[in-house]
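Chemist: just to be clear, the model below is a prediction. Sequence and coordinates:
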Amino acid sequence: MERRTFLRASVLGVSTVAFAGSLWQDAALAAPAQNGPGPYGPLLAADANGIQLPAGFTSQVIARSGQVVSGTSYTWHPAPDGGACFADGSGWRYVSNSEINPGGGASMIRFDSGGTVISAASILSGTRQNCAGGATPWNTWLSCEEVSRGFVYETYPFGGAALQRPAMGRFKHEAAAADPVRQVIYLTEDESNGRFYRFVPTTWGSLSSGTLQVLCAGSATSGSFTWANVPDPDGSPTATRSQVAASKSFNGGEGCHYANDTVWFTTKGDNRVWQVNVAAGTYELAYDDSLVSPGTPPLTGVDNVTGSTFGDLYVAEDGGNMEICVITPDDIVSPFLRINGQSSSEITGPAFNPAGNRLYFSSQRGTTGSSSGGITYCVTGPFRT
């Protein structure tokens, strides 16, 4: 099956605004992804880190909550969550949120061209339950508070004081994704009746002012949509999700990823991945666990999402059986990795380095089931590019 508008994604260093890719063939109809063999073959037995991977892939531990990051003097934060990579010369930087309340924030680890840690530091502190977020083309990380009337904080992985961005709305923020073509930022809301938003900055490259809009559509799982202004982005006394009667409700918005006129986001309440063609003004399902056949759906507890240069989507599980699953451009879904012995945790923060041959992610509560037990990993191997 060929999805109508599944476009090759790119997660190359956001400093180069690398959201490039190629169109897949158009098809008359789209269909949610179905079970099938993965592009890298079956998962092998668990390695020394308890991770099952396909042949040719290896894992390593990068950092552990409450412990000093190897090669630095910086203590890694608890409950690592959403993350992203930024190109830094021949190396890169990985940022990660801390989903605790109070005392959340975000940290950064810098790597050289060979993937060796150079340094680590805090880029945000004193905030609340920083869950996911998103990178901008101007090398900042948007760290989102997953609390009622939470803020988006713009942080600076290359140096600089973080800034609160109230114009982006006050609600239970989850993830963000930048669209340099339309010069907007897409935002998800982690409520059972959450909405899907976009923020239109007054000036692209500055998030200090602008217009918050919400997606409006019917109750169907596919169709056309429009955008409407949210009258009061401050969300008080009326929540932003309740201000526009025609806005479409989504059950627990989570991860968000943009590439080439398409934005994908996940909803954990119904285990779906939504695909929005922002150029055509249409939306549809890229994945729905209730529509998968044959056999048992491989992907449940959908959460953070990222994309590869080839066009594969990598969706992390919050629950399920602790997998990162891959959805290919030909609509096949399969496990890419599985973490054993950490059933009380969730997988967070998947992000590729600029070359696309290293995938960073975390187990938020690790083997202990506590926010103090988080583990951040890197998987290296022959990813499709």
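Modeler: Right, received. Where do you want to start? Please read these numbers as outputs of a predicted model, since none were measured by experiment.

Chemist: CA only for contacts and neighbour counts going forward, please
Modeler: OK.

Chemist: which elements pack onto the helix or strand harbouring Ile118?
Modeler: Ile118 is part of strand 117-127 when elements are defined by DSSP states H and E. Counting by 3 or more CA pairs under 8 Å, 6 or more residues apart in numbering; DSSP states H and E, the packing neighbours recorded for strand 117-127 are strand 104-111.

Chemist: what packs against the strand it packs on?
Modeler: Other elements packing on strand 104-111 under the criterion 3+ CA pairs under 8 Å, 6+ apart are strand 91-98, strand 117-127, strand 130-135.

Chemist: let's see 6 Å
Modeler: strand 91-98, strand 117-127 (3 or more CA pairs under 6 Å, 6 or more residues apart in numbering; DSSP states H and E).

Chemist: residues making contact with the shortest one?
Modeler: In other words, strand 91-98. Residues from elsewhere that reach strand 91-98 (CA atoms under 6 Å, 6 or more residues apart in numbering): 78-86, 104-113, 130.

Chemist: just to revisit the earlier point, tell me which of the helices and strands packed on strand 104-111 is the most buried.
Modeler: Stretch with highest mean neighbour count among the helices and strands packed on strand 104-111: strand 91-98 (a mean of 27; mean count of other CA atoms under 10 Å).

Chemist: re earlier: among the contacts of strand 91-98, which ones are buried?
Modeler: Listed as buried from those are 78-86, 104-111, 130; burial here means 16 or more other CA atoms under 10 Å.

Chemist: how about the strands in the stretch 101-250 of the chain?
Modeler: Secondary structure of the stretch 101-250 of the chain (DSSP state E, counting those that start in this stretch): strands located at 104-111, 117-127, 130-135, 141-145, 152-155, 163-164, 173-179, 184-189, 196-203, 206-216, 223-224, 226-229.

Chemist: A further structure is provided below for comparison with the first:
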Amino acid sequence: MDRRRFLAAMTAAGVAGPFAGVACAGRQGGAQPAPSGYGPLRPARDLRDGKVRLHLPEGFRYRSFSAAGEKFSDGGEVPGRHDGMAAFSGPGGSAILVRNHEIGGAVGAFGDRERAYDPMAGGGTSTLRVTRQGEVIRATPSLTGTMLNCSGGPMAWRAWVSCEETVNGPDVADAPGGEGNARLTQKHGYIFEVPLDRAATARPIRAAGRFAHESAAFDPSSGAIYLTEDNFAHPSGFYRYLPPKHPVLAGKLLDGGRLQMLAVADAERADLSLGQRPGAAYPTEWVDIDDPDPGFRGRPAYDEAVQAVGRQGRAKGAAIFARLEGAVYHQGVVYFVSTQGGDTSPADPMPDGFGKGRGQVWAYETWSGTLRLVYESPRASVLDLPDNITVSRRGTLVLCEDGDGDNYLRGLTKAGKLFDFCRLAPIAGDPGAEFAGSTFGPGGHTLYVNVQAKQGRSFAIWGPWERGLF
């Protein structure tokens, strides 16, 4: 398919949202639990070494791979803090994975420091070629010298956009806890393109903003990149970056475009972090960010610097969300997660940070500009602080939890059914371990996912998908 026909096809795909069933369920009282899913979860042994790391339905198998501290193909050490990830088709039925490493502090770059964006920053991405059963064929560093690479998103021109969830830099005072900003050589808080076939140039897309980026979702019809912001202690916003040329036509993401922030039409600074009625829908508009790449004098406090872009949007009426994290584009709709949106159940403790709830899932219709509430968690035992998301071939969303207790991979179907698919086995001495970076491989045979832990690792999960709702 040539580029013009490709763009026309993507535009046509956007006229009907795949989650109409969820919206209807929401109007009728919210999504209903479907605890059966693929059946009860049972302890399952890792085919790598026989240890129980996941609980899965009967018939599913998995193998872990590329754990922190292991070796890259060139002999370097795999960093930790595995986070957002995407899968692309590789030769011979393999998958090419691009994986973030959410490492902060002035700890030094992994890989080749001469190619690093900032030789003092320890985050970045690794690129792996793996089989459908999680056997590593090749693994190499691909973007180095960035910081706190949380999530990002796959791009239609076979690239990954990696997002820095920070505004650290030599021009900003250390955040609480200390980041060693004075030792950094570059400003941080940007998005970076990572091609599949070569190392990244490590050039930030500065016009896409300097803020606590989380995820990126590409709209192939318009060429816009939709961006979420995870500002832990302050209001967050939903953005879009309009590049100067359609990235599919350019073959890459160009700097120099326009950054905008979403607002609810005729409702200035609408606070969508609060509990919503089922099926809530809002007409929206976009406001321009006049200074997307602020520099700072006098090294302001981190809490001030991290709000510099968002405050510009809110001054023009942009909407308020609570910790926007995962985002994915599917058939004309961008689904994104507000990790702490909604209301806290009386049975649940109040979460730390901005927001009082246990999570919302929103849908932005790119063709109509309508924002809809897909799901709002009623309590932690149903859905607890959703983070990264992806979508299956059947249009079911996969939600990675980042909760206070047991963490699950949960499915949310187009009909509004929420079900459990996988539970993370407790890791001794690491109660903060969580799922991240779920992504289906070529053909949907394998679900690849990361566990962010003190010793992070990746997993390949496969089994009788046709038996259930993925």
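Modeler: Yep, it's here. Being a predicted model, the structure only gives us computed values, none of them experimental.

Chemist: so which of the helices and strands packed on strand 104-111 of the first structure is nearest Phe310 of the first structure?
Modeler: Nearest to Phe310 of the first structure among those is strand 91-98; the distance by CA to CA comes to 19.9 Å.

Chemist: where does the closest one end up in the second structure?
Modeler: Under TM-score structural alignment, the alignment places strand 91-98 of the first structure onto residues 94-101 of the second structure.

Chemist: can you tell me the SS state at the residue nearest in space to the middle of the second structure?
Modeler: The second structure has Gly326 as the residue nearest its centroid, 3.5 Å off, counting by CA atoms, centre = their mean. Secondary structure for Gly326 of the second structure, judged by DSSP: H, G, I helix; E, B strand; the rest coil, is strand.

Chemist: likewise Arg5 of the second structure?
Modeler: Put simply, Arg5 of the second structure is helix when judged by three-state DSSP.

Chemist: what residue of the first structure takes the place of it?
Modeler: Using TM-score structural alignment, Arg5 of the second structure has no partner in the first structure.

Chemist: re the thing from before, so which of the strands of the stretch 101-250 of the first structure is nearest Ala239 of the first structure?
Modeler: For Ala239 of the first structure, the closest of the strands of the stretch 101-250 of the first structure is strand 184-189, at 11.5 Å, according to CA to CA.

Chemist: returning to that earlier point: export the strands of the stretch 101-250 of the first structure to TSV and append columns for distance to Ser334 of the first structure.
Modeler: Formatted as TSV, the strands of the stretch 101-250 of the first structure follow (distance: least, CA to CA, whole Å):
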stretch	distance to Ser334 of the first structure
strand 104-111	30
strand 117-127	31
strand 130-135	24
strand 141-145	29
strand 152-155	33
strand 163-164	39
strand 173-179	24
strand 184-189	25
strand 196-203	27
strand 206-216	30
strand 223-224	27
strand 226-229	33
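
Chemist: out of the ones you listed, which is closest to Ser73 of the first structure?
Modeler: Comparing those under CA to CA, the one sitting nearest is strand 117-127, at 7.8 Å.

Chemist: and stretch 4-17 of the second structure, how far from the chain's centre?
Modeler: Remark: stretch 4-17 of the second structure is offset 24 Å from the chain centroid, using CA atoms, centre = their mean, to the nearest Å.

Chemist: in it, what's buried?
Modeler: Counting neighbours by 16+ other CA under 10 Å, stretch 4-17 of the second structure gives 7, 10-11, 13-14, 17 as buried.

Chemist: mind listing what the aligned residue in the first structure for the residue nearest to the centre of the second structure touches?
Modeler: When the first structure is aligned by TM-score structural alignment, Gly326 of the second structure is paired with Gly255. For Gly255 of the first structure, the contacting residues are 175, 265-266, 303-305, by CA under 6 Å, 6+ apart.

Chemist: so which helix or strand takes in Gly21 of the second structure?
Modeler: Element membership for Gly21 of the second structure (DSSP H and E) is helix 20-27.

Chemist: where along the second structure do the helices fall?
Modeler: For the second structure, the helices defined by DSSP state H cover 3-13, 20-27, 247-250, 302-305, 308-315.

Chemist: tilt between the second one and strand 281-288?
Modeler: Put simply, helix 20-27 of the second structure runs at 110 degrees to strand 281-288, going by axes from the mean of the first three to the mean of the last three CA atoms, to 10 degrees.

Chemist: for the last one, same thing?
Modeler: Calculated by the same axes, to 10 degrees, helix 308-315 of the second structure forms an angle of 120 degrees with strand 281-288.

Chemist: not counting sequence-adjacent ones, nearest residue to the aligned partner of Thr75 of the first structure in the second structure?
Modeler: Counting by TM-score structural alignment, Thr75 of the first structure lines up with Glu77 in the second structure. Nearest residue to Glu77 of the second structure, sequence neighbours excluded (CA to CA, 6 or more residues apart in numbering): Lys71, at 4.6 Å.

Chemist: from Arg198 of the second structure, how far off is that neighbour?
Modeler: Distance, Lys71 of the second structure to Arg198 of the second structure, by CA to CA, to the nearest Å: 19 Å.

Chemist: and these two? Which one has more around it.
Modeler: Taking neighbours as other CA atoms under 10 Å, Lys71 of the second structure and Arg198 compare with Lys71 leading, 15 against 10.

Chemist: does the more buried one touch Gly80 like I think?
Modeler: No: contact between Lys71 of the second structure and Gly80 fails when scored by CA atoms under 6 Å: they sit 11.8 Å apart.

Chemist: picking that back up, what's the local residue count around the match of Thr75 of the first structure?
Modeler: Glu77 of the second structure has 17 neighbours, counted by other CA under 10 Å.

Chemist: OK, contacts around it?
Modeler: So Glu77 of the second structure contacts 69-71 (CA under 6 Å, 6+ apart).

Chemist: out of the helices of the second structure, which is closest to Pro294 of the second structure?
Modeler: helix 308-315 (7.2 Å).
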